[in-house]
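1. let's see this in three dimensions:
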Amino acid sequence: MVSLCSLPSFFLSFALVLLSLFSNFIDAQAQDYDYPNATLSTRWTNNAMASHSHRFVDESIAQTILLRRNEFFHLAYTCGFYCNGNCNSYLFAIFIIQLNDNGLVAENGIPQVVWSANRNNPVKINSTLELTSEGDFVLKDADGTVAWSTNTSTKSVVGLNLTDLGNLVLFDEDNATVWQSFDHPTDSLVPGQKLRQRQKLMASVSETNRTFDGLISLSVNDNVLFAQMETNPTQIYFEYDAPNLHDEYVDFGGGSLSFGQASYTQYMKLGSDGHLRVYEFTYSNGWKEVADVFKGYLSDYAYPIVCGQYGIYSDGQCSCPTLSGRESYFKLVNNRQPNLGCSENVPLSCEASKHQSLLELKYITYFSLTPDLVDIDASSCKEACTKNCSCKAAIFQYESNRTSGRCYLPTQVFSLMNISEKTFSYNSTAYLKVQNVRRNHCLLVILGSSLGALFIMAIFIIAIVLFVQRRDNNQAKEDYLDRVLRMSNRFKYSDLKTITGEFGKKLGEGGFGSVFEGTLSDGTKVAVKRLDGFGQVNKSFLAEVKTIGSIHHVNLVRLVGFCAEKSHRLLVYEYMSNGSLDRWIFHKSNECVLNWQQRKNIILDIAKGLNYLHEDCRQKIIHLDIKPQNILLDGNFNAKVADFGLSKLIDKDQSHVVTTMKGTPGYLAPEWLRAAITEKVDVYSFGVVILEIVCGRKIFDRSLDEEGRDLLSIFTRKAEEERLLDIVDKSSDGMQLNGPQVVDMMRIAAWCLQGDYTKRPSMSTVIKVLEGIVEVPEDLDYNFSAQASIGGAARFGRMDVEFSATAALLPSVLSGPR
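-> Predicted coordinates:
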């Protein structure tokens, strides 16, 4: 019997149980309702194939766990697993997503992350989130390690709720808040949320890297609003201590910062550049910046990283510190992006402090509003920096009396500001500490006495080099290479050795080289393809960079950069955590088995990538080496086409092209033997790949008996017998359960494999078939060796055959990056 005193908690518990059952029901349905609550012992797994998982136009992926709609504004607050395009790592985050006219998630929008739990500790696929029976909210990585927790197991938590304001709340049986995300802000504030005393907003490293805290923070301490660099000591660039700051967007007073007249459609974010901006959503224009909060108080040059470390801001331009007639001590980090700052040519070293000096730059000021020393003269300011090993610069500003001034001694030097003598009311000078290169006097004497001999030797060497260069018939290609490669980021060979750990972790190898795993300085994983050899390797390198360096598509592997240094030829690609497709379809065990839905998605992804190459680029691109080893899979099994080393670019108005035979045996269309080729050779190879995906075996397998080696012959025979399901991959139950769909897919393969290339579909037509818009013709010819010639095309006599790899002889070939 239930007592009257326990009725409220009894009904609450009963209601929560019903709510949990209802939540589980709607999770299996289309997204028709909100699901903003969860009860104890509820668990979610990070799975990109989940029913509430969405892929957006910016390539981000979000799996919604709790969702609270506001259909009037076409927006919803939701929390769940989120990745921003590089989906090897995920955040548990709260984000705002757009809704379409039907109140469903609009995947053509871009999620706006306003809070995250584990910025410094991202998790992977198959990580879990659980509201435990003890009331603790815990995020665990795929290996079971705890990535984040609310630590509320002893606080009588009974449920979890995502409010209308986007606040994630743990509550007890009295409906009192035990823990809430509003008390733990990251880099953003939403309407209804306040930044209170001792709380901080921490900007991310960059707009694309949301997984780590940056150096810039915004906080309220003792009723003063600070924006500063989190260095040691901190360097403040904005300080507001007036009783109230109130305008259309911001309300600061009573020891907290919040929105002024904000609406549900706005949020405020501290950017990685130090700006505090307000963004607003409209259904017609999406998210737009409507206010820059510090704009009325700070000039552009007052932001600490407007020109990066050691960068000098002058008349809207960024440059490095220089002094006329003196050695250059600094260089740009990136010549094409001066705003990224400068680096020292010779790093400072406390062990060699006696070889350091101060580089004087007049009329240079600094952003920091808090001086380290006051009422001091310039010489004393310089001396203070010289004696302090951690000091990187002395920035001195005379006060109006011009007898003493303020001295800044930063341990990290961020952007400096150049103001001309005419516009600056008082003298301001920066003294940058630099490391001088020590010169050995004896060595100089020896070099001086040998100058004549060295001069003659230099002339002799130059003459030899010039002679060799004239004879080098590849020089024109090198010049062309330099022009093409400006499209991408150029790496030094030494840097690539470092990021790959001396090429220590090999991902695979192919006909022209090997692929190694690497990690960039920002933590991003990459695949580094090192081409070995000469001649054809250089042609492959040129073709690959020329092709993929100028294009971008979600189903093409992205080229991050390259190295063309002396004889070294390397390509740096985005890292694809699930490797190449052959690993998943030519399996020897049940550990790597794809289900039917995954196989369908992979086939559609390949088709979209090829369609982009054939029809949407400025020049038509024929890949010429489509095979499972050149199809790579990311962490969510999204497929991307890789390895453009054999590709051919032709003008849109060209119907065909004459070229030497290229590709891999088994994937070559029959017209290669007789005539010029078109993009339909890729369609043929795509048909072969479809068969391999569906049948789970290679097109030609020497390990089988003679009758079963050739998959095309078996395909022809089974089609005549109307027993195509006999050759479908038996390792996945879903293949047999979806028999009719599988057979339809095999008919698409047959259409792509037509011996007469003119009867094969274009890739855009293939996509329409896969999406159910177009039907496959009934009169398919299963004699796949029949050919049709191209009128007027040149015939081949003796041909040079360029195979990317002898696929029939090698058990596995990796041509593209992993």
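2. can we go C-alpha only for contacts and neighbour counts from here?
-> Noted.
3. where does residue 38 fall, secondary structure wise?
-> Per DSSP states H and E, residue 38 falls inside strand 37-39.
4. looks to me like residue 21 is in a helix.
-> Yes. According to DSSP: H, G, I helix; E, B strand; the rest coil, residue 21 belongs to a helix.
5. who are the packing partners of the helix or strand hosting residue 681?
-> Using DSSP H and E, residue 681 maps to helix 680-695. Using 3 or more Cα pairs under 8 Å, 6 or more residues apart in numbering; DSSP states H and E as the contact definition, the elements that helix 680-695 packs against are helix 596-611, helix 739-752.
6. please generate a structure for the following sequence too, so the two can be compared:
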Amino acid sequence: MVMDATNPSLLFLLLLLLLLLGRGLSLVAAGSYQNLTVGSSLSSSGPNSSLSSPSGDFAFGFWPLDANSSLFLLAVWFNATSPQVVVWFATNNTNPVQVPAKSTLQLTQAGQLSLFDSNGQGVWSPNAANAIGVSLLDSGNLVLYDSSGDLPWQSFQNPTDTILPGQSLGENSELRSKLTSSDFSPGRFELAVQSDGNLVLYPIAIPTGNVYRAYWASGTQYDKKLQLVFNSSGSLYYQVENSSQTSLTSAAIYSPTDFYERATLDPDGALRLYVYPKNNNNNSGSTNTWTVIGMLPTNPCQTIQADNNGGGGACGFNAYCNFDDNQSMRLNCECVLGCKFIDTNRTYLGCIPDFTVQSCDEYQSNQYMFNEMPNMDWPGNSYEHYTPTDEDTCRALCLADCLCSAAVFQG
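-> Next up is the predicted model:
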């Protein structure tokens, strides 16, 4: 049929049809954008404890703690992987917000997203108001949006220990590691995007928060507008204004179309880049597990050293560090011979002697012997230094000194 464009009634019908189609498209878009609306809520008890992103790749809601399943975090996690992995959690001054059963999360009539414990006491709320909805996007970004479509708050701008593809960190942003893999308390390491233009990894004293000497830095201080970027193509890099991109690891780029990806500052101080194959990527040759494809620094055992101003390095005192750079890329702490861990669940605390420590009172050198540990060092300032000397003389000098606990011979 040929339409007469000069006919006013036909033009009116055509405009009305386009208007309805446009409103329909807007309603569809809004419908996929809304997950939690004003007056609705989630509960830590019962079936309505979480909501998922449109694809089901991510979930948001109450996450039971491994150490105590009666306590919950408010978190975002990978929903389609095994194991599922938390990528964001609500905090108050870096401390995780933990609530008991029968706690609720509600988008109030005032447009405030508020978490209430089982007594109805408000324990957490983001700095945003007048929201009309909460949505978990397929990127893993949890967003609050208002009637104008603006985002007054989003989890991508308030990271914890992980960043995801499509996320970037600007100046004065940071990642803070967890204390252990199952303890979400603030950990011993921080990745800071500093206002001076430097990207820096720091050890942090627990529980005081004292910052020790950096163990890695980008060396871009005094540059402008530093950003750490994990782009939607799977590249992890940093860049400054009017400068090229610098990859943070030497890892190959995996497409987020085929792999779930995350970069996490782990409890041992390494920023690791992880991938996990999606179900539609069965021909990739990858196993269904989280695989480390890159990390920074490349060898934390050599980089995270004891600080002369305090701090016990990667593994604490009386301990040493092993690093598997071929398989798991994991850092393992071991006690020196004759010592045992202070806490086997928190090996970073270091080790204590499993024998009677020598004393200068009635000291007899023949009661002690050396345990030799090749290819080891004992970093820090020595209180005595002998040169030139040979190994036998070095042994004898230490045994003759009631204060000497270890001798390092470099032949």
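7. before we move on, the earlier item: redo the helices and strands packed on helix 680-695 of structure 1 as JSON lines? Include distance to residue 97 of structure 1.
-> Supplementary listing: those in JSON lines, determined by distance: least, Cα to Cα, whole Å:
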{"stretch": "helix 596-611", "distance to residue 97 of structure 1": "24"}
{"stretch": "helix 739-752", "distance to residue 97 of structure 1": "34"}
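8. residue 185 of structure 1 is nearest to which of those?
-> The closest of those to residue 185 of structure 1 is helix 596-611. By Cα to Cα, the value is 37.5 Å.
9. ok, back up a step: so which of the helices and strands packed on helix 680-695 of structure 1 comes closest to residue 767 of structure 1?
-> helix 596-611 (6.3 Å).
10. quick one: buried residues of that closest one?
-> 596, 598-600, 602-611 (16 or more other Cα atoms under 10 Å).
11. and stretch 255-265 of structure 1, by the same measure?
-> In stretch 255-265 of structure 1, counting by 16+ other Cα under 10 Å, buried: 255-260, 262, 264-265.
12. that older thread, which of the buried residues of helix 596-611 of structure 1 sit farthest apart?
-> 596 and 611, at 22.6 Å, using Cα to Cα across the buried residues of helix 596-611 of structure 1.
13. quick one, strands of the stretch 151-300 of structure 1?
-> Secondary structure of the stretch 151-300 of structure 1, counting by DSSP state E, counting those that start in this stretch: strands at 157-162, 168-172, 177-180, 188-189, 200-204, 213-221, 224-229, 235-240, 245-246, 250-253, 256-259, 266-270, 276-282, 286-292.
14. of all those strands, which lies closest to residue 418 of structure 1?
-> strand 235-240 (16.6 Å).
15. in structure 2, what range does that closest one match?
-> Using TM-score structural alignment, strand 235-240 of structure 1 lines up with residues 213-218 of structure 2.
16. quick revisit: out of the buried residues of helix 596-611 of structure 1, which is nearest to residue 305 of structure 1?
-> Lowest distance from residue 305 of structure 1 to the buried residues of helix 596-611 of structure 1 (Cα to Cα) belongs to residue 609, with 38.4 Å.
17. residue 640 is in contact with the closest one, correct?
-> Yes. Here residue 609 of structure 1 reaches residue 640: they are 7.0 Å apart, a contact under Cα atoms under 8 Å.
18. of the helices and strands packed on helix 680-695 of structure 1, which is nearest residue 78 of structure 1?
-> The closest of these to residue 78 of structure 1 is helix 596-611. By Cα to Cα, the value is 26.1 Å.
19. what range does the helix or strand following the closest one cover in structure 2?
-> Using DSSP H and E, the helix or strand that directly follows helix 596-611 of structure 1 along the chain is strand 620-622. Using TM-score structural alignment, strand 620-622 of structure 1 lines up with nothing in structure 2.
20. give the aligned range of the next helix or strand after strand 620-622 of structure 1 in structure 2.
-> Next helix or strand after strand 620-622 of structure 1 toward the C-terminus (DSSP H and E): strand 631-633. Counting by TM-score structural alignment, strand 631-633 of structure 1 falls onto no part of structure 2.
21. do the same with stretch 480-500 of structure 1
-> Per TM-score structural alignment, stretch 480-500 of structure 1 has no counterpart in structure 2.
22. so how far is residue 93 of structure 1 from residue 715 of structure 1?
-> 49 Å (Cα to Cα, to the nearest Å).
23. ok, the spatially most central residue of structure 2 to residue 267 of structure 2 distance?
-> With distances taken as Cα atoms, centre = their mean, residue 161 lies nearest the centre of structure 2, 2.1 Å away. Computed as Cα to Cα, the residue 161 of structure 2 to residue 267 of structure 2 distance reads 9 Å.
24. overlap in contacts of these two?
-> Taking Cα atoms under 8 Å, 6 or more residues apart in numbering as the criterion, residue 161 of structure 2 and residue 267 both touch 177-178.
25. can you pull out the helices in structure 1?
-> Taking DSSP state H, the helices of structure 1 run over residues 7-27, 378-387, 441-449, 451-471, 475-484, 493-499, 536-548, 582-585, 596-611, 680-695, 711-721, 733-737, 739-752, 763-770.
26. tell me what angle the fifth one forms with helix 451-471.
-> The reference is to helix 475-484 of structure 1. 90 degrees (axes from the mean of the first three to the mean of the last three Cα atoms, to 10 degrees).
27. packing partners for helix 475-484 of structure 1?
-> Applying 3+ Cα pairs under 8 Å, 6+ apart, one finds that helix 475-484 of structure 1 contacts helix 536-548.
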